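Colleague: the sequence isn't on hand, but the structure is:
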């Protein structure tokens, strides 16, 4: 009877000992986060594929890590990539579908020379991924502006279907001005207010509603531009429609640039006059401004437009970049752009904002 009581007393002790041993074994178990690291690696590769980065521009290696009973692979990557594409390396893209992604943090640091960026993915103070981005020297860039948009959705379709980063200049007060501006802005395309301005030998009626005249007061100019901006929401800047007389007027262009500065917009000088003061007045007002290099379709024939596109590409190779203007209303411009863009292997077609960012 005494032996049975003793055995009964030992049972709780044995149970507690077993529980303690199990708890100790549980503490000794290693947490494996390698799957998370592999998913991050997969996400990085998806970003590289989207950005079109060649394999020769990427150096990769892994390091096996273990700390506080946690195992992981530290991913290291050095990537040569154009600076405008650095934004693709975001938390949303790099941590997509990673388990417990909220436990990971992204740290971004730009070097003092602004030519490289260091991105770290961290958890519990440990580095799980270290990405070093280095700016790739950009090749020649060509920006193609499509003027006179707004009157027809059908005309514009031939350009948007090219799937090229063209820039669209939209006339105010046209039948589809607002609809086209909203649609292009949603698609991520650069858009401009194509502001009618008085030319030499002016026919103000032909310019349509809202045109700027050199005879207007400052208040009238501001009122006209403000109203026109309301017709084309989402624009990033403005360029002149005609305006050979107006763009030569220093006083009037200074009023325009002061308003653009206030609105946070840039200006493209369409170059309708060799005596234009657009760049001068823009500089004085702190507005980013570039000038058109060539018109593509003053002669509306396929051969002529192709010839002019090749001239624009030559300018880009010589100067690093070029701007060319075509028109939504011309019959052959879209097809010519489609054909020549396939031949321009060394020249990148870029939106106007890309060139403005480099000023």
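Modeller: Arrived safely. What you see is a predicted model, and the numbers here were worked out from it, not measured in a lab. Numbers count the residues shown, from 1 in each chain.
Colleague: hey, let's count contacts and neighbours off CA atoms from now on
Modeller: Will do.
Colleague: can you pull out the helices in this protein?
Modeller: Counting by DSSP state H, the chain has these helices, from start to end: 2-28, 34-51, 91-94, 153-160, 177-187, 204-207, 218-231, 250-263, 278-285, 302-319, 333-343, 352-357.
Colleague: contacts for the last one next, please.
Modeller: Outside of helix 352-357, the residues that reach it under the criterion CA atoms under 8 Å, 6 or more residues apart in numbering are 84, 143, 144, 145, 167, 190, 236, 266, 288, 289, 290, 321.
Colleague: swap the cut-off to 6 Å and go again
Modeller: Contacts of helix 352-357 with the rest of the structure, by CA atoms under 6 Å, 6 or more residues apart in numbering, involve residue 143.
Colleague: buried residues in that helix?
Modeller: Buried residues in helix 352-357, counting neighbours by 16 or more other CA atoms under 10 Å, are found at 352, 353, 355.
Colleague: structure two is appended below for comparative analysis:
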């Protein structure tokens, strides 16, 4: 009987492997994942959920053995009625052969679409639904200094909404702009500008220097835009001396406006004149409130996150800046994400703050 039982189990295992292998091979996972995403978009539009409700979206390619598919991720900001209507629509959908199921992720609703087997799930679409109340406190996390390395996966997959700032005319500047564009992540040109201490402190080859003629400034701005195509704005890399110069800002900021961009003052100098000069030209401008990782340690960044929370709860919108090469920044951001949400603070793209 002992051996008979083992033979029966082995026979069942062989059947399951054969059965599901046949089922898998009959499906084109890539086409099915694309079709699923199209169906999800239809459902969102039917429920009047538009781009204005999407705070983040990106796509991730997956490969396992001989299977290849795409998982699309969207983070949605919905009120209670929108959530109710969406979940109601989802429940009415019949398998095609994709099914939908709900899950809880960090105390918020998540709707997945894919193939749900007894022993595994192949996920083609993820909708993360944020149910925070309107009028809450918004925080944009800007991550500076992209351009030196080609990989961005850890930032795309971290689950934190960020706004990348890409240094122009670096080896991977244009490549990274295209990668972020494909993921529907808005990004900035992180334009180098003269710091206090120049030339001992070198801002880089693309830098704007105090006293530069207008035609040189215009040439450098155009080169930066060409190097980082599709950016929605410009922020200053270094620039503690440049942003304190009304004369030089009066040359730069009209060019920013001419190219239909916005400006983020990184606020590397508390005496920066950028916001004041920008108002003279009716140019949208935001100002950084806090640097998160001047010291790259878990304890130091955690202290800055606590300060950020205090600042954010006093204001409707807040900007914080970190740096892509810091070791502890992303782990600390993940650690604090739920704490911020429970405090009524939401991470959003910087672009959302300009739309307020």
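Modeller: Looks like it arrived, so ask away. On a predicted model such as this, the values are computed, not experimentally measured, just so you know.
Colleague: residue 294 of the first structure is nearest to which of the helices of the first structure?
Modeller: Closest approach to residue 294 of the first structure among the helices of the first structure (CA to CA): helix 302-319, 6.7 Å.
Colleague: list the buried residues in that closest one.
Modeller: Residues of helix 302-319 of the first structure classed as buried under the neighbour-count rule (16+ other CA under 10 Å) are 302, 304-306, 308-317.
Colleague: quick check, distance from the helix ranked longest in the second structure to the centre of its chain.
Modeller: Across the second structure, the longest stretch assigned as helix under DSSP H is helix 2-25. Centre-to-centre, helix 2-25 of the second structure and its host chain are 44 Å apart (CA atoms, centre = their mean, to the nearest Å).
Colleague: and stretch 245-257 of the first structure, by the same measure?
Modeller: When C-alpha coordinates are averaged (CA atoms, centre = their mean), stretch 245-257 of the first structure and its chain have centres 30 Å apart.
Colleague: so that stretch corresponds to what in the second structure?
Modeller: Correspondence between stretch 245-257 of the first structure and the second structure is established over residues 241-253, with TM-score structural alignment as the criterion.
Colleague: list the buried ones in that stretch?
Modeller: So stretch 241-253 of the second structure, judged by 16+ other CA under 10 Å, has buried residues 241, 242, 243, 244, 245, 246, 248, 249, 250, 251, 252, 253.
Colleague: quick one: residues in contact with it.
Modeller: 194, 195, 196, 210, 272, 273, 274.
Colleague: contact partners for whatever residue of the first structure lines up with residue 137 of the second structure?
Modeller: Residue correspondence to the first structure (TM-score structural alignment): residue 137 of the second structure is matched to residue 140. With contacts defined as CA under 6 Å, 6+ apart, the neighbours of residue 140 of the first structure are 316, 317, 320, 321, 347.
Colleague: number of residues surrounding the nearest residue to residue 209 of the first structure once chain neighbours are set aside?
Modeller: Using CA to CA, 6 or more residues apart in numbering and skipping residues adjacent in sequence, the residue nearest residue 209 of the first structure is residue 173, 6.8 Å away. Residues lying near residue 173 of the first structure (other CA atoms under 10 Å) number 18.
Colleague: map residue 173 of the first structure across to the second structure for me.
Modeller: When the second structure is aligned by TM-score structural alignment, residue 173 of the first structure is paired with residue 169.
Colleague: measure its match to residue 152 of the second structure for me?
Modeller: For residue 169 of the second structure, the distance to residue 152 of the second structure (CA to CA, to the nearest Å) stands at 18 Å.
Colleague: residue 210 of the first structure: neighbour count?
Modeller: With other CA under 10 Å as criterion, residue 210 of the first structure counts 19.
Colleague: name the nearest residue to the aligned residue in the second structure for it, ignoring sequence neighbours.
Modeller: Under the alignment (TM-score structural alignment), residue 210 of the first structure pairs with residue 206 of the second structure. Spatial nearest neighbour of residue 206 of the second structure, chain neighbours left out: residue 192 (6.2 Å); criterion: CA to CA, 6+ apart.
Colleague: aligned to that neighbour, what sits in the first structure?
Modeller: Structural alignment (TM-score structural alignment) places residue 192 of the second structure against residue 196 in the first structure.
Colleague: residue 182 of the second structure too?
Modeller: In the first structure, the residue paired with residue 182 of the second structure according to TM-score structural alignment is residue 186.
Colleague: got a list of what its match touches?
Modeller: No contacts exist for residue 186 of the first structure under CA under 6 Å, 6+ apart.
Colleague: again, but for residue 103 of the second structure
Modeller: Applying CA under 6 Å, 6+ apart, we find residue 103 of the second structure in contact with residue 110.
Colleague: whereabouts in the first structure does whatever helix or strand it lives in align?
Modeller: Residue 103 of the second structure is located in strand 99-105, with elements delineated by DSSP states H and E. Mapped onto the first structure with TM-score structural alignment as the criterion, strand 99-105 of the second structure occupies no residues.
Colleague: so how far is that strand off the chain centroid?
Modeller: What separates the centre of strand 99-105 of the second structure from the centre of its chain is 23 Å, taken as CA atoms, centre = their mean.
Colleague: and what of stretch 46-60 of the second structure?
Modeller: Between the mean C-alpha location of stretch 46-60 of the second structure and the chain-wide mean there is a distance of 13 Å, by CA atoms, centre = their mean.
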